[in-house]
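J.: Dropping the sequence and predicted coords here.
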Amino acid sequence: MDSRTGFGGAEERAMRRALELAATPGVPLGPNPRVGCVLLDADGRTVAEGHHRGAGTPHAEADALARAGGAARGSTAVVTLEPCNHTGRTGPCAQALLEAGVRRVVFAQADPNPVAAGGAATLSAAGVEVVGGLLADEARAVNRVWSFAVEHGRPFVTWKFATTLDGRSAAADGTSRWVSSRAARLDTHRLRALCDTMLVGSNTVAVDDPLLTVRDAEDRPLPHQPLRAVMGLRDLDPGRRVFDDSAETVHLRTRDPRAALAELFARDRQHVFLEGGPTLAAAFWRAGLVDEVVAYVAPFLLGAGRSAVADLGIATIADAFRPRVVDVTVLADDPEANVRFTLAPHDRTTQGED
């Protein structure tokens, strides 16, 4: 046991394994966080492992306890998120750990959800040794979007767009296929699959007739599709492809980005992939509701045509928005050498500062 941290080496190794379990591929996106759990015996050996597999399935702790059976008594539960303290579709994990006779609980991230929080206090009050904060940053990274949505009361918004070197998303005649390369389009589908909502404006549906589904490299739809959300007041032709049976679709009858996000959050949506046109993008940006930018830049020039984003109300260079560059990637196996920029918007008060 490290006296400085309160954690043992076996516990840190178990937590890293629990983080791997939490990030198990194939778990459907949903309102619940991704959680992993490892049970250790008194000698630091693994007794059982478990992870959450989506809404309505056993939580990670319950999964591990079921696999351990009676061997869970006297064990240490290493969990990536503070054990929950409420009854939802499943019972409270804190109570399950108590009933199993777990001696010690080590968790990474404190639960930011006020409905579920309090498990650590319940366990401590019952005499279980509880220590939190082990690899907390790594655990938060696994549930980056979920944590943001719970703390802010709205979905995390990723704005994606494709542009030419001179900032055009379409030519002067309105043609836009294809500004991005095939490699960029495949990468976009990869990112779409990480979100639970695709959002466009009603004008995009009327003019471009997008399908807004997630597809693989052979253009086959994936088994789990995000919600397709269309934002705007205008009535739309029900024959548009976005209204087919490929995925669920909702029409958000508003032009207010905050109202749209509030309605999506009420539907348990946590990650919006914003792929609308320049007007919708500008509305979200000016409202301060863009949390991540993914821009694909193609190496050619148009000189005229539609801009990637509409007026942002900026009159002078000193007021320019200056997002922080998180990543720059030249897409592999791309003969057109599209470049993907991932950016994080700064707080508005920092704009223009050197």
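T.: Happy to help now that I have it. Numbering: from 1, shown residues only.
J.: drop to CA atoms for contacts and neighbour counts, all remaining ones
T.: Noted.
J.: Now for Cys84, how many residues are close by?
T.: 25 (other Cα atoms under 10 Å).
J.: next one: the one 10 residues further on
T.: Other residues lying near Ala94 total 23 when counted by other Cα under 10 Å.
J.: again, but for Glu12
T.: 16.
J.: how many other residues sit next to the closest residue to it other than its chain neighbours?
T.: Nearest residue to Glu12, sequence neighbours excluded (Cα to Cα, 6 or more residues apart in numbering): Leu134, at 7.2 Å. Neighbours of Leu134 under the rule other Cα under 10 Å: 22.
J.: helix or strand for Leu134, which one?
T.: Using DSSP states H and E, Leu134 sits within no helix or strand.
J.: Check this structure for its longest strand and report it.
T.: strand 156-164 (DSSP state E).
J.: outside of it, which residues touch it?
T.: Contact partners of strand 156-164, identified using Cα atoms under 8 Å, 6 or more residues apart in numbering, comprise 145, 148-149, 169, 179-180, 270-275, 281, 289-302, 308.
J.: Return the subset of those residues lying in strands.
T.: Short answer: those in strands (DSSP E) are Ser169, His271, Val272, Phe273, Leu274, Glu292, Val293, Val294, Ala295, Tyr296, Val297, Ala298.
J.: ok, the fifth one touching Ala281?
T.: Yes: the pair Leu274 and Ala281 qualifies as a contact (Cα atoms under 8 Å) at a distance of 7.5 Å.
J.: also this one, for the comparison:
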Amino acid sequence: MSASPDDAHFMQEAIRLGLLHLGQTSTNPSVGCIIVREGEIVGRGVTAIGGRPHAEPQALAEAGDLARGATAYVTLEPCSHHGKTPPCAEALIAYGVGRVVISVTDPDARVSGRGIAMLRDAGIEVDAGILEKEGKRSLAAYLMRQTKHRPYVILKLAVSADGMIGRRGEGQIAITGPAARAEVMKLRAQTDAILVGIGTAIADDPLLTVRSLGLEGQSPIRIVLDEKLSLPLSSRLVETARDVPVMVVAAEPPHFDNSDDAEFLARRAALDAAGVEVVQCNPYRPDELLPALASRGISSLLVEGGAKTARLFLDGGYVDRILLYQGPGIIGDGGIETPLDRTDIPSGFIHMGTFIVGDDRLDEYERDV
């Protein structure tokens, strides 16, 4: 639906608000809502950390009596069902708003179209589809889990000037500078889970946490693809599993010889005791893994390493967004070749732009939907 300049302006503000708690609202989407009266914003709300309260009741409470006859701009169709909180559509009706402007209709079967119908039945004017493309982008992870029953997958790669993502046998190598690394920390804070393969987990011994000032409490769930439970108990991931959740994806025991079963079970018991969750499904079948993660409430997944793991998701067509950082340095002999560069982006992706981040270059791509 085409938007008037005022509707576009206020919906853009609601979308901006919704992005503030991205990755911090559990299974609920991070929704933005503003209340506008006579051209002035009188109430603002964003889904609270943890998922409740929702955006609408917070914005309405801030507006108070000024909400009566006002216009509410909300990025996602207001809920219409009784869950752990009353329906947001009921709150909008109770406060007496005169008009509700919606960016995205909720695909959740409990809501889809019902919230709009409830508002219209109460005599409230409703316009939907305002800045829908931008709204869908801000809610991409929630919409992916609702419609395709898997997380939205972001692939992040840092590539040297000679096309390498690391050097064999040397663990972590800094390819990008401080500004790019700070951006990646913010990305982690906005994501439900981060994933690496066992090779990267052993070679780099990463923490995979958020360490930027002010964001330390927003680390995602850390996931390792580890067919035979090879993750060392002395790794930093295992040692910090009780502080920030760690999930290891291992094969089902029948994949091994009987002689290996006892060792596998012993490793699993040791990881369990350390606070690591072991999920048993084929770690090299994203079509099995991703629904399993979605069933645990994971809506967004950041794939960070290594080359084999990146190729696994690329080849299966499960990557939705690509962030390709390029640093100015050269790795040279012994380098690990990148699985992807700007010349071989898969078909179906749109180049969203090139950005300079400190001394590095970032090219961003998103799947065309």
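T.: Arrived safely. Remember, it's a predicted structure, so these values are computed and weren't measured experimentally.
J.: related to what we said a few turns ago, Val104 of the second structure versus the corresponding residue of the second structure for the residue nearest to Glu12 of the first structure, what's the distance?
T.: Under the alignment (TM-score structural alignment), Leu134 of the first structure maps onto Ile130 of the second structure. Going from Ile130 of the second structure to Val104 of the second structure by Cα to Cα, to the nearest Å gives 8 Å.
J.: now the strands: where do they sit in the stretch 201-350 of the second structure?
T.: Using DSSP state E, counting those that start in this stretch, the strands of the stretch 201-350 of the second structure run over 221-225, 246-250, 277-280, 300-305, 321-326, 335-337, 349-357.
J.: export those to TSV and tack on distance to Asp205 of the second structure?
T.: As requested, those are exported to TSV (distance: least, Cα to Cα, whole Å):
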stretch	distance to Asp205 of the second structure
strand 221-225	11
strand 246-250	13
strand 277-280	18
strand 300-305	12
strand 321-326	21
strand 335-337	17
strand 349-357	26
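J.: picking that back up, just the buried subset of the contacts of strand 156-164 of the first structure, please.
T.: Taking 16 or more other Cα atoms under 10 Å as the criterion, what is buried in these is 145, 148-149, 169, 179-180, 270-275, 281, 289-299, 308.
J.: what range in the second structure does the longest strand of the first structure sit on?
T.: The aligned range for strand 156-164 of the first structure is 152-160, by TM-score structural alignment.
J.: List the buried residues of that stretch.
T.: Within stretch 152-160 of the second structure, the residues scored as buried using 16+ other Cα under 10 Å are Tyr152, Val153, Ile154, Leu155, Lys156, Leu157, Ala158, Val159, Ser160.
J.: quick one, what contacts Val357 of the second structure?
T.: If you count contacts by Cα under 8 Å, 6+ apart, Val357 of the second structure has them with Ala179, Ala180.
J.: residue in the first structure matching it?
T.: Val357 of the second structure maps onto Leu331 in the first structure when the alignment is built from TM-score structural alignment.
J.: Val319 of the second structure too?
T.: Residue correspondence to the first structure (TM-score structural alignment): Val319 of the second structure is matched to Val290.
J.: what's the answer for Ile298 of the second structure, then?
T.: So, by TM-score structural alignment, Ile298 of the second structure is matched to Arg269.
J.: For its match, the count of nearby residues, please.
T.: When neighbours are counted by other Cα under 10 Å, Arg269 of the first structure registers 24.
J.: Over to Ala126 of the first structure?
T.: Ala126 of the first structure: 10 surrounding residues under other Cα under 10 Å.
J.: show me what contacts it?
T.: The contact partners of Ala126 of the first structure, taken as Cα under 8 Å, 6+ apart, are Leu98.
J.: Equivalent analysis for Val294 of the first structure, please.
T.: Neighbouring residues of Val294 of the first structure by Cα under 8 Å, 6+ apart: Thr158, Trp159, Lys160, Phe161, Arg340, Phe341, Thr342, Leu343.
J.: and if we set it to 6 Å?
T.: Residues counted as contacts of Val294 of the first structure (Cα atoms under 6 Å, 6 or more residues apart in numbering) are Lys160, Phe341, Thr342.
J.: so which of those comes closest to Thr5 of the first structure?
T.: Nearest to Thr5 of the first structure among the contacts of Val294 of the first structure, counting by Cα to Cα, is Thr342 at 34.7 Å.
J.: What count of nearby residues applies to that closest one?
T.: Thr342 of the first structure has 20 nearby residues by other Cα under 10 Å.
J.: Am I right that it sits in a strand?
T.: Yes: under DSSP: H, G, I helix; E, B strand; the rest coil, Thr342 of the first structure sits within a strand.
J.: what residues are up against it?
T.: Shown in contact with Thr342 of the first structure (Cα under 6 Å, 6+ apart): Val293, Val294, Val326, Asp327.
J.: TSV for those residues, including distance to Ala100 of the first structure?
T.: As requested, these are exported to TSV (distance: Cα to Cα, whole Å):
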residue	distance to Ala100 of the first structure
Val293	45
Val294	46
Val326	44
Asp327	45
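J.: quick one: the helices in the first structure?
T.: 9-22, 60-68, 93-100, 119-125, 136-142, 144-152, 182-192, 202-208, 257-266, 278-286 (DSSP state H).
J.: for those, which one sits closest to Pro28 of the first structure?
T.: Across these, Pro28 of the first structure has its closest neighbour in helix 9-22 (12.1 Å, Cα to Cα).
J.: Return the distance of the closest one from the chain's centre.
T.: Centre-to-centre, helix 9-22 of the first structure and its host chain are 22 Å apart (Cα atoms, centre = their mean, to the nearest Å).
J.: can you check stretch 361-369 of the second structure too?
T.: How far stretch 361-369 of the second structure lies from its chain's middle: 15 Å, per Cα atoms, centre = their mean.
J.: now do stretch 45-57 of the second structure
T.: 17 Å.
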